[in-house]
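Chemist: coords please:
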Amino acid sequence: MTAAERARDAENAVRTRHFRRVWGLPSTVLARSGWPADVGQRLHWHWNYWWQAHVLDCLVDAQLRDPSTERAGLIERYARSIRLRNFGKWTNEYYDDMAWLGLALERASRVTGLAAKPALDAILAELRSGWTEDAGGGIWWRKNDQFKNAPANGPAAILHARVGDLPRARELFEWMDSRLVDPETGLVWDGLRVDTGELVKHIYTYCQGVFLGTCLELSEVDAAARTVDAVATHCASEGVLHAQGTGDGGLFAGILARYLALAALQLPGEAAVTARRLVVDSADACAGSAVEVDGGPLFSPSWTGGGVVRDMSVQVGAWMLLEAAATL
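Modeler: Alright, predicted model coming up:
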């Protein structure tokens, strides 16, 4: 099976098992957060704003892989449904969540012509308001908090770069590079508690991914290559990216794979080779460990196998990986 066929099957599986109307309303669609869905998930009461942003981004991946009028219309309905389920707003209290949705909407606007300017304006205004000079700059993780982290600053930097605000993108990069990069390993730590000065040195795969994506947008080739090397050394076993559990963690390695695929296409030399190998080997393992059930492949949180789970995030993380591999 080709990489594109694997991505197609992952898309179809998520759409078949998870996509349903919102509150029964016509012309709406969102992904239920579990399968089989419990009562709260069937009603879309169980709400994961940032999971839905990644589903939208994966639909854009699929549209680039295999353009169709049907999917373009689905992308438009999906974006509208996110706003509907978010009670008429594009924004929420978490700067990382808003950056993720902004990235998906910006890509959809370029790929399908989605009218995303009002949404992007609202999101960018929130992200700009999240910047303060506390701890030398950066944006907060969420409103009324004392934590600044890579999961918020990374996607915000990528989004600012893509809409042309390179000065702010570079400020966000420089804050992360100076504050959150381990000088010994090159890995990106989670974040900084501003009130106490404590560095939270947890290592998450998606922190590496969003920092790598920032480096690529700003042509920071050395920092990007350093990050790819750190990932290969510390975040993979036998070339397969490490899993980080279920729930939110089900998306983490897929996010890293997305930006590793971009690195494979953009970086020179050995860094590109390493990034490509990580994505391709992870995709091979992911597809090989999937279980075939009604509706298509069901994926494990660990791409080397170890059981499947109900969480939609795990299935979308695998879909994201397989779309990334299809670009290579």
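Chemist: use CA for all of it now, contacts and neighbours both
Modeler: Will do.
Chemist: what sits up against stretch 233-242?
Modeler: 205, 232, 253, 277-279, 281-282, 285, 302-304 (CA atoms under 8 Å, 6 or more residues apart in numbering).
Chemist: can you tell me which residues contact the closest residue to residue 254 other than its chain neighbours?
Modeler: Leaving out its chain neighbours, the residue that sits closest to residue 254 by CA to CA, 6 or more residues apart in numbering is residue 317, at 4.5 Å. The contact partners of residue 317, taken as CA under 8 Å, 6+ apart, are 250-255.
Chemist: Here is a second sequence; please produce its structure as well for comparison:
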Amino acid sequence: MAENSDPRAPQNRSAGAPQDRAARTATGREPAPHRGPAADGESAASEGPRSARHRERSVASAREEASQRAELAAHSVLELFTHRLLGVPGTLIGEPAAPAPKELKTKVLGWNYWWQAHLLDAIVDAGLRAHREHRSELAREWLQRGHRLLRGIRWHNGGTYVNSFFDDMAWLTLAVRRLDALSREVAGTGSAPAQDAARTLYPQLRRAITAETGGGAFWSKRLDFKNTPATAPIALALAHAGQAQTSQRLLDWLRERLFAEGQGYWDGIKLVAQQDGTVEHRVERNLYSYNQGTVLGALLETPGADLEHAEELIGLIAEKMTTSLEVEGTPVRILNTRGSGDAGLFAGILARYLTQAARDTRLASTARATARDLVLATAELLWAGRREFDPDLPLNEDGVDVTEVRGTPVAVFSPDASRPTSQTLPAGAPVQLSSQVQAWTILEAAARLS
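Modeler: Below is the predicted model of the structure:
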């Protein structure tokens, strides 16, 4: 898709035309079952020249297929959800749902700043994938798209990157640092818009960190909730900026105040004013998958952090944040992806940092393999349960075959990887941006691991 041709937003279209592709890959072939690394004793060194070449071809084929899957997810999100902000050239924004809401109030207030940050992260993923594959022109297009989205976020947010939620700003900080890194890879220099955003955002993140409750970061400017959703990504952002001591202090606070042995990281601590003038510190004991992911990422990025705890956390994620099911007689364990709204992003965030763990050679091989297998298995089921359709067909007109694809298809992915799209998104049902960015993120993660 050329950069100067905007992706088409759906207009009076059903985003749920019933064409499941659960039994086929994009090329029409039966999907091959995922196989992990060779078992002990099955090294490439013991293979003959012919089998070694066959293995190399198989790896290359798997890598190409994983890339094609991620490419379709990327194209689908752009096609179904993104457009110029108010038609202004050089901008991009993601609609919260497809079909897009028509009410002006919903468009203005329901745009979800932090969903846009994760959309930007996925755009960076696609750009880095194109760069790895030596598709330099495509990588530059993704970089330009990232700049357009960043401009759209600022304009939609009233000309600033600042808002009332510190976790929102932490997510965007992480995304713009990655956009800057993509620019260095693709263009040979940093991204001025990303650096400008970071200069605005980092001081905001530091203001969230106070002495109340012994440390940690506030969730919002109401200053009544210290929680993991803000503290962990802020710790990660500060680690990226070379502020390891502050990052470690935040990790220590999380470990001391919110980590539950055998469970994981709780949500946070609410500061509740009492009638006698005191403040009660009330622990919210909800466990959310994405919180485990951002703590894991901060542990991996902070110099000197406890990597044994990172391995422990991967084990807890596998135990507490997954679903076990049987696929064609084979037991499979995948990340929990059930959820709508904000929760539609949770497993994608977790998969991003599990992928980082799977590639980190400092970790034990068993922990790395667990992280890798969870991401790949989840990606496989998301792909198998997708629905493809032609977005340019008039799907609401009589006599139209909704299974027909004349042009380039788009795919809709199930918000629950354990069930196909035909069960979770009936024909005509609105599709949320969050769940589709989540699927895109997971498929990009699988491409990175292939």
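Chemist: what kind of secondary structure is residue 301 of the first structure in?
Modeler: Secondary structure assignment for residue 301 of the first structure (DSSP: H, G, I helix; E, B strand; the rest coil): coil.
Chemist: what do we get in the second structure for it?
Modeler: Matched to the second structure by TM-score structural alignment, residue 301 of the first structure sits across from residue 415.
Chemist: How many residues are close by that match?
Modeler: By other CA atoms under 10 Å, the residues close to residue 415 of the second structure number 29.
Chemist: Identify the spatial nearest neighbour of it, chain neighbours not counted.
Modeler: residue 435 is the one closest to residue 415 of the second structure (CA to CA, 6+ apart), at 5.3 Å.
Chemist: Which residue in the first structure aligns with that neighbour?
Modeler: Residue 435 of the second structure maps onto residue 314 of the first structure when the alignment is built from TM-score structural alignment.
Chemist: Likewise for residue 314 of the second structure?
Modeler: Counting by TM-score structural alignment, residue 314 of the second structure corresponds to residue 228 in the first structure.
Chemist: Can you report how many residues lie near that match?
Modeler: Residue 228 of the first structure - counted by other CA under 10 Å - has 28 other residues nearby.
Chemist: mean shift of the helix or strand where it lies relative to the second structure?
Modeler: Here residue 228 of the first structure sits within helix 221-234, counting by DSSP states H and E. Taken against the second structure, helix 221-234 of the first structure registers an average deviation of 0.7 Å after superposition, with mean CA distance after the TM-score superposition for the first structure.
Chemist: picking that back up, quick one: which of the contacts of stretch 233-242 of the first structure is nearest to residue 143 of the first structure?
Modeler: residue 205 (23.9 Å; CA to CA).
Chemist: Show me what the closest one aligns to in the second structure.
Modeler: So, by TM-score structural alignment, residue 205 of the first structure is matched to residue 289.
Chemist: Repeat that for residue 240 of the first structure.
Modeler: Checking with TM-score structural alignment, residue 240 of the first structure has residue 334 as its match.
Chemist: which non-adjacent residue is nearest its match?
Modeler: Nearest one to residue 334 of the second structure, counting by CA to CA, 6+ apart, is residue 378 at 4.9 Å.
Chemist: burial count for the one you found?
Modeler: A count of nearby residues for residue 378 of the second structure, using other CA under 10 Å, gives 28.
Chemist: Kindly name the residues of the first structure that line up with the helix or strand where it lies.
Modeler: Element membership for residue 378 of the second structure, per DSSP H and E: helix 365-384. Using TM-score structural alignment, helix 365-384 of the second structure lines up with residues 269-288 of the first structure.
Chemist: Any buried residues in the matching stretch, and which?
Modeler: Neighbour counts over stretch 269-288 of the first structure (16 or more other CA atoms under 10 Å) mark 271-272, 274-287 as buried.
Chemist: who touches it?
Modeler: With contacts defined as CA under 8 Å, 6+ apart, stretch 269-288 of the first structure is touched by 6, 225, 228-229, 232, 236, 239-241, 257, 260-261, 263-266, 299-300, 302-305, 318, 321-322, 324-325, 328.
Chemist: where exactly do the strands run in the stretch 151-300 of the first structure?
Modeler: In the stretch 151-300 of the first structure, strands defined by DSSP state E, counting those that start in this stretch lie at 191-193, 198-200, 236-237, 240-241, 291-293, 296-298, listed in chain order.
Chemist: out of these, deepest packed?
Modeler: strand 240-241 (a mean of 26; mean count of other CA atoms under 10 Å).
Chemist: Right, I'll call it a day here.
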